[in-house]
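A.B. asks: What follows is a protein structure lacking sequence information:
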């Protein structure tokens, strides 16, 4: 009897052997989330790393025994990888992914997939031109508790309202680095946490649901308060990366010019409404995520904590309320970060599926359109994104 190949979460090695992967960008997400998981997953073989900082890429190369490392994505040889995971800073997401797609290289792109509708169009054009597929990172929808909420919501009849919030007690990321600079990040909590929230809510409303109105407000009471910074990340390392990307090596003295809190209100063409609250820092004791779905036949509420913060709700809780009675629904226990493993489990199938072509760009375009509309009502002026597209349209 033939011994089956090893598997993680029940996923075997693809018939043609492991998928060769290059990781571009070794900041916190690339270094701490994606690279270790890819290196441990039997369906993948990490063949190359790309990062502008020599010390960072060589340390990662040695730790995970990766054969090749390069300073720029253009140095990556043709045929070196079957898939490239792009985890560079936000303002480079679309530009780097488009360069790879035009070369015919499939890309798995960290969120936010794009920072403007123009960047979404750039990615769509690059995907068509190169004939390679773009896949998108979207962790929240792979959580077991979010899937259980979706199942519960399906039994509530027509959805009338969804209230979704991710509120951190303290969690401003990488103060002094690119996360808190609008020209490098595209925005603050709305782009960062709000992308996850919208990626969770929109499937609940249905793929064909049209958002007709989107308004909101933003504030920045904590973004430059050192006591509100995220303690589980590496601010110094990320600030150094931002300096390297600017080409001047500078890291100190910069103040954030993005929001730490955003609130939005959406209306759909079907008459449903959505309230979104994304918050990097607050006066709360714990970091929490809450999603309440109100339907014609009842209400379902999930209380948990997205992400990796250690200051979290101890256990996710899902409840359903009907006719004045609230009951707890069962949820499977899972370690923090399991949603990222599930994404990797699904990648080989998504990479091979013809239906994947264009799907990620369409979803990203819908999400960024909502974010842009909220920012237009909340900010005196729109963020400028043309610098990220400069020189890319003709590549």
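C.D. replies: Noted; the coordinates are in hand. Just so it is clear, the structure is predicted and the values come from calculations on it, not from any experiment. Numbers count the residues shown, from 1 in each chain.

A.B. asks: contacts and neighbour counts: CA atoms only from here.
C.D. replies: Noted.

A.B. asks: if I pick residue 31, what's in contact with it?
C.D. replies: By C-alpha atoms under 8 Å, 6 or more residues apart in numbering, the contact list for residue 31 reads 25, 60.

A.B. asks: scratch that, residue 196 is what I was asking about
C.D. replies: 138-140.

A.B. asks: got it, and residue 237?
C.D. replies: Counting by C-alpha under 8 Å, 6+ apart, residue 237 has contacts residue 27.

A.B. asks: how about the helices of the stretch 101-250 of the chain, start to end?
C.D. replies: For the stretch 101-250 of the chain, the helices defined by DSSP state H, counting those that start in this stretch cover 117-130, 144-153, 182-185, 189-205, 235-246.

A.B. asks: Which of the residues in the top helix by length along the chain are classified as buried?
C.D. replies: Longest helix of the chain, by residue count under DSSP state H: helix 359-378. Neighbour-count burial for helix 359-378 flags 359-361, 363-378 (criterion: 16 or more other C-alpha atoms under 10 Å).

A.B. asks: could you give the angle of it to helix 117-130?
C.D. replies: Interaxial angle, helix 359-378 versus helix 117-130 (axes from the mean of the first three to the mean of the last three C-alpha atoms, to 10 degrees): 170 degrees.

A.B. asks: ok now the helix or strand that comes right after helix 359-378, how far from the chain's centre?
C.D. replies: Using DSSP states H and E, the helix or strand that follows helix 359-378 in sequence is helix 386-389. Remark: helix 386-389 is offset 21 Å from the chain centroid, using C-alpha atoms, centre = their mean, to the nearest Å.

A.B. asks: Go through helix 386-389 and flag the buried ones.
C.D. replies: When burial is assessed from 16+ other C-alpha under 10 Å, helix 386-389 yields the following buried residues: 388-389.

A.B. asks: Which elements pack onto it?
C.D. replies: On a contact count with 3 or more C-alpha pairs under 8 Å, 6 or more residues apart in numbering; DSSP states H and E, helix 386-389 meets no helix or strand.

A.B. asks: Apply 10 Å and report the result again.
C.D. replies: Under the contact criterion of 3 or more C-alpha pairs under 10 Å, 6 or more residues apart in numbering; DSSP states H and E, helix 386-389 touches helix 93-102, helix 117-130, helix 182-185.

A.B. asks: Can you say which of the ones you listed is nearest to residue 206?
C.D. replies: Closest approach to residue 206 among these (C-alpha to C-alpha): helix 117-130, 20.9 Å.

A.B. asks: What helices and strands are in contact with the closest one?
C.D. replies: Under the contact criterion of 3+ C-alpha pairs under 10 Å, 6+ apart, helix 117-130 touches helix 93-102, strand 134-136, helix 359-378, helix 386-389.

A.B. asks: Make JSON lines out of those and add distance to residue 224.
C.D. replies: Output for the helices and strands packed on helix 117-130, formatted as JSON lines (distance: least, C-alpha to C-alpha, whole Å):
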{"stretch": "helix 93-102", "distance to residue 224": "25"}
{"stretch": "strand 134-136", "distance to residue 224": "31"}
{"stretch": "helix 359-378", "distance to residue 224": "20"}
{"stretch": "helix 386-389", "distance to residue 224": "25"}
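
A.B. asks: second one coming, line it up with the first:
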């Protein structure tokens, strides 16, 4: 039986990422959409010949098996709570929530409403990331992981909700950083940080020359973004694993967009150099190398079309819907990631050399 799915949000993500993959999948049937904007609703109906509603209250839980939430960030938790309260299985694209308080609200709604919460970011479903994660177990005790995602020119929107702290929660840390922290957990498992140092900057976010042209955004002449375009962080767990994180929408050092993940273990190191996301300004092919005792070897990686990881994520959503034991795992992962993001922002604001995570959360 196909999973009857409602697409909540028909902006760029809903239109360009999710709808084509849902429609192409034999496991899903798109039955409706929800979007407050009349032109978006008209576009959805024209593309699918299915109804579109202005509000989730127009949905009947018995008419769908799954809601996929692809709305602006600040609406994710509120919409998901309403859907979960009605017992509807709900998948929320990243970021699942913007604060630890929102995470607790969603956990309570999942427990009380009956519908499972599903979430996560697609990057962990890439073939090259899965290959890297499999290699991690061969590197001995993990000592350090570097997570880098830099765009040469990639501010996703120079005006609008994406660069408004009130609506997006933050800038590149919530956008690219959430992906990196989720990939970290796919490599190292669940992690909690005892110490955090960070800095953020926004040198380019209000300059239209740094806009992501591939998104076809049309920035206004006067820009007023109040989020960071670059974050640099260093985090340490209680058992001594250190993590370097660097994410940037606009990097002077980059001639093209690149993601690099390096794992250092007691028995060797592995580096994946690739490019997450949809930017055409990317690495031509992913490269994975392993170094052991001074000897370097290259690992052959399968070629994947851009965006394949989103179809793979839908396969995982299908499997988790059929597995009652997966209930609660998504919100636990989101709780850890948003806690780390809160700590990074707090460390950046206070400019302390190191900051315990618990203290960071209290100062937000």
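C.D. replies: Arrived safely. Since the structure is predicted, the reported quantities are computational estimates derived from the model, not experimental observations.

A.B. asks: so what number do they get for TM-score?
C.D. replies: TM-score of the superposed chains, computed with TM-score structural alignment, normalised by the length of the second structure, equals 0.94; 353 aligned residues with a C-alpha RMSD of 1.7 Å.

A.B. asks: relative to helix 189-205, how tilted is the longest helix of the first structure?
C.D. replies: Using the same axes, to 10 degrees: helix 359-378 of the first structure against helix 189-205 is 120 degrees.

A.B. asks: mean deviation of helix 359-378 of the first structure from the second structure?
C.D. replies: In this overlay with the second structure, the average offset of helix 359-378 of the first structure from its partner residues is 0.4 Å by mean C-alpha distance after the TM-score superposition for the first structure.

A.B. asks: Of all the helices and strands packed on helix 117-130 of the first structure, which one is nearest residue 222 of the first structure?
C.D. replies: Per C-alpha to C-alpha, nearest to residue 222 of the first structure of these: helix 359-378, 17.4 Å.

A.B. asks: Please work out which residues of the second structure line up with the closest one.
C.D. replies: Using TM-score structural alignment, helix 359-378 of the first structure corresponds to residues 329-348 of the second structure.

A.B. asks: Return the residue of the second structure aligned against residue 71 of the first structure.
C.D. replies: Structural alignment (TM-score structural alignment) places residue 71 of the first structure against residue 54 in the second structure.

A.B. asks: Burial check on the nearest residue to that match once chain neighbours are set aside, number of neighbours?
C.D. replies: Of all residues not flanking residue 54 of the second structure in the chain, residue 36 sits nearest, at 4.4 Å (C-alpha to C-alpha, 6 or more residues apart in numbering). By the criterion of other C-alpha atoms under 10 Å, residue 36 of the second structure has 15 neighbours.

A.B. asks: wouldn't residue 36 of the second structure be in contact with residue 9 here?
C.D. replies: Yes. Counting by C-alpha atoms under 10 Å, residue 36 of the second structure touches residue 9, with 8.3 Å between them.

A.B. asks: Need the winner for burial among the helices and strands packed on helix 386-389 of the first structure.
C.D. replies: By mean neighbour count, with neighbours taken as mean count of other C-alpha atoms under 10 Å, helix 93-102 ranks first of those at a mean of 24.

A.B. asks: Quick check: that one compared with the second structure, mean distance?
C.D. replies: Mean deviation for helix 93-102 of the first structure: 0.4 Å (mean C-alpha distance after the TM-score superposition for the first structure).

A.B. asks: Surely residue 231 of the second structure is in a helix?
C.D. replies: No. Secondary structure of residue 231 of the second structure (DSSP: H, G, I helix; E, B strand; the rest coil): strand, not part of a helix.

A.B. asks: Now check it against the first structure: what is it aligned to?
C.D. replies: The alignment partner of residue 231 of the second structure in the first structure, by TM-score structural alignment, is residue 262.

A.B. asks: if I pick its match, what's in contact with it?
C.D. replies: Applying C-alpha atoms under 10 Å, 6 or more residues apart in numbering, we find residue 262 of the first structure in contact with 165, 188-191, 193-194, 216-220, 276-280, 374-375, 378.

A.B. asks: Can you tell me the number of residues neighbouring the nearest residue to it once chain neighbours are set aside?
C.D. replies: Leaving aside its chain neighbours, residue 262 of the first structure sits nearest to residue 218 (4.3 Å; criterion: C-alpha to C-alpha, 6+ apart). Other residues lying near residue 218 of the first structure total 23 when counted by other C-alpha under 10 Å.

A.B. asks: Quick one: map residue 218 of the first structure onto the second structure.
C.D. replies: Aligning on TM-score structural alignment places residue 218 of the first structure opposite residue 200 in the second structure.

A.B. asks: before we move on, what about residue 334 of the first structure?
C.D. replies: In the second structure, the residue equivalent to residue 334 of the first structure is residue 304, according to TM-score structural alignment.

A.B. asks: does the match of residue 71 of the first structure really touch residue 35, like I thought?
C.D. replies: Yes. Counting by C-alpha under 10 Å, residue 54 of the second structure touches residue 35, with 5.1 Å between them.

A.B. asks: Look up how far residue 179 of the first structure lies from residue 253 of the first structure.
C.D. replies: For residue 253 of the first structure, the distance to residue 179 of the first structure (C-alpha to C-alpha, to the nearest Å) stands at 14 Å.

A.B. asks: again, but for residue 386 of the first structure
C.D. replies: Separation of residue 386 of the first structure from residue 179 of the first structure (C-alpha to C-alpha) stands at 18 Å.

A.B. asks: sorry, back to before: residue 253 and residue 179 of the first structure: which has the busier surroundings?
C.D. replies: Neighbours were counted for residue 253 of the first structure and for residue 179 using other C-alpha under 10 Å; residue 179 has more, 28 against 7.

A.B. asks: Trace that one over to the second structure, please.
C.D. replies: Using TM-score structural alignment, residue 179 of the first structure lines up with residue 162 in the second structure.

A.B. asks: my guess is its match meets residue 12, correct?
C.D. replies: No. The criterion here is C-alpha under 10 Å, and residue 162 of the second structure misses it with residue 12 at 11.5 Å.

A.B. asks: which residues touch the counterpart of residue 125 of the second structure in the first structure?
C.D. replies: In the first structure, residue 125 of the second structure lines up with residue 142, judged by TM-score structural alignment. Residue 142 of the first structure makes contact with 200, 337-343, 346 under the criterion C-alpha under 10 Å, 6+ apart.
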